[in-house]
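A.B. asks: Sequence unavailable; structure follows:
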């Protein structure tokens, strides 16, 4: 089913987020490890195509992934791993939704907020990627870092991004379909995307193009 704005509807579980069940210390809770379940994919089967970092305003941070293959890809078990540029402080989260699927030529937006409140987000990473002091708040994405998209210990895509824009998003050049072989360094083929929002799908005033093709870079 195609949604307004040209997006393909994603199949999702009845409940996107399981309850938090284990508290290690006051104010910092984690869920039990995910069972050994991840999609068997090859390098390039998913592409990191857009990121929105910490900014003022009500819009959340998020990462957009693109499926360039001709087959639907289950999202459960995908891991996003961030490491500071000096190789320190690795952090990560795993997508847990059993029924969330990325259709061929479609996008998945994982972000710091529930989809029923933020329609431009498809999966809420907050319960597993939350602030160390407040489980209700998402962790800020590193302003500059390496980002690896991993499934079953296979690195599907690798990106070094040198800085996230203070407005809009860091966007892979939309003049061609997203490709994992050409997006490894944000200094080449990436640019700031300050496209305005287009109403109820993304929210009035939202910069960037979550879940949609990126515009060409200047």
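C.D. replies: Yes, it's here. In this text the structure is predicted, and so the values were computed from the model without any measurement.

A.B. asks: going forward, measure contacts between C-alpha atoms and count neighbours the same way
C.D. replies: Will do.

A.B. asks: What is the helix or strand hosting residue 109 packed up against?
C.D. replies: Applying DSSP states H and E as the criterion places residue 109 in strand 107-111. Applying 3 or more C-alpha pairs under 8 Å, 6 or more residues apart in numbering; DSSP states H and E, one finds that strand 107-111 makes contact with strand 62-66, strand 123-124.

A.B. asks: Can you check which of the ones you listed gets nearest to residue 157?
C.D. replies: strand 62-66 (9.8 Å; C-alpha to C-alpha).

A.B. asks: following that closest one, which helix or strand comes up?
C.D. replies: strand 73-74.

A.B. asks: And the next helix or strand after that next one, what does it pack against?
C.D. replies: Later in the chain than strand 73-74, the nearest helix or strand by DSSP H and E is strand 79-84. For strand 79-84, the elements it packs on are strand 91-94, strand 145-151, judged by 3+ C-alpha pairs under 8 Å, 6+ apart.

A.B. asks: let's bring in a second one:
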């Protein structure tokens, strides 16, 4: 569900060319960066300093799973926007700048699971996940910046059902030893070693990797821009 506010349309320039957009990814995730690059976008990467655990803990107890990932995505985008606003006062800013913040968590057994961080926690996660299904939720917040301030905002959440396979004990221990699942939402990847243990998906594969391209396209429209402008702004 998107929540736009008033935006200035991103019209082509007087010569008919599409005005480029500086697209800022508020994430250190190499998987999100890879998805965007494969889709024809070379973003500027700015990593937020948001304490995800602190943001989640501050939310009301009754906050639903989708609202949690949306709040985390927005916190990341706003944090990066604040930094860009400071820079914009000291330098010429592009006519169109868009920041996207994302956050992913696996919802299974009524609980949200983020990054396990340790081998022990990842092993416990897989004991729950193997042979079952869970919903990978990815929150997105898109901010459009002009003259150092936010002029439009839209947000939404992708939900994709993931059906997990059952790795053998040897396979699971080898996967844990790779350390890949320790710093990814839900203790698995789709685009890495974890892809061996994902039987099927219902939903958007790109959102499982970390950023949902169809949803971002919708959010761009909500703030008065479009994908063609991202393709035109591939430099940077």
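C.D. replies: All right, it came through fine. All values reported here derive from a predicted model rather than from experimental measurement.

A.B. asks: Overlay them and tell me the TM-score.
C.D. replies: Laid over one another, the chains give 0.29 as their TM-score (TM-score structural alignment, normalised by the length of the first structure), with 98 aligned residues with a C-alpha RMSD of 5.5 Å.

A.B. asks: Point out the most buried one among the helices and strands packed on strand 79-84 of the first structure.
C.D. replies: strand 145-151 (a mean of 22; mean count of other C-alpha atoms under 10 Å).

A.B. asks: quick one: it to strand 79-84, angle?
C.D. replies: Angle between the axes of strand 145-151 of the first structure and strand 79-84 is 160 degrees (criterion: axes from the mean of the first three to the mean of the last three C-alpha atoms, to 10 degrees).

A.B. asks: what's strand 145-151 of the first structure packed up against?
C.D. replies: strand 79-84, strand 154-161.

A.B. asks: Hey, what's the angle from it to strand 62-66? Just curious.
C.D. replies: 50 degrees.

A.B. asks: Give the other helices and strands that the longest strand anywhere in the second structure contacts.
C.D. replies: Looking across the second structure with DSSP state E, the single longest strand is strand 149-164. In this structure, strand 149-164 of the second structure makes packing contacts with helix 65-88, strand 133-146, strand 198-202, helix 205-209, helix 213-222, judged by 3+ C-alpha pairs under 8 Å, 6+ apart.

A.B. asks: Can you name the next helix or strand after that strand?
C.D. replies: Toward the C-terminus from strand 149-164 of the second structure - assigned by DSSP H and E - lies helix 169-178.

A.B. asks: So for residue 84 of the first structure, which of the helices and strands packed on strand 107-111 of the first structure sits nearest?
C.D. replies: Nearest to residue 84 of the first structure, of those and by C-alpha to C-alpha, is strand 62-66 at 16.6 Å.

A.B. asks: Now do that closest one and strand 107-111, the angle between them.
C.D. replies: 160 degrees.

A.B. asks: what packs against strand 62-66 of the first structure?
C.D. replies: Short answer (3+ C-alpha pairs under 8 Å, 6+ apart): strand 62-66 of the first structure packs on strand 47-52, strand 107-111.

A.B. asks: Check the ones you listed for me and report the most buried one.
C.D. replies: Buried most deeply of those, by mean count of other C-alpha under 10 Å, is strand 47-52, with a mean of 28.

A.B. asks: Which elements pack onto that strand?
C.D. replies: Going by 3+ C-alpha pairs under 8 Å, 6+ apart, strand 47-52 of the first structure lies up against strand 62-66, strand 154-161, strand 169-172.

A.B. asks: so which of those strands comes closest to residue 82 of the first structure?
C.D. replies: Taking these one by one with C-alpha to C-alpha, strand 154-161 is closest: 9.7 Å.

A.B. asks: didn't residue 133 of the second structure look like it was pressed against residue 198?
C.D. replies: No - checked against C-alpha atoms under 8 Å, the pair residue 133 of the second structure and residue 198 is beyond contact range at 9.7 Å.

A.B. asks: Now the common contact residues for the two.
C.D. replies: By C-alpha atoms under 8 Å, 6 or more residues apart in numbering, residue 133 of the second structure and residue 198 have these common neighbours: 162-164.
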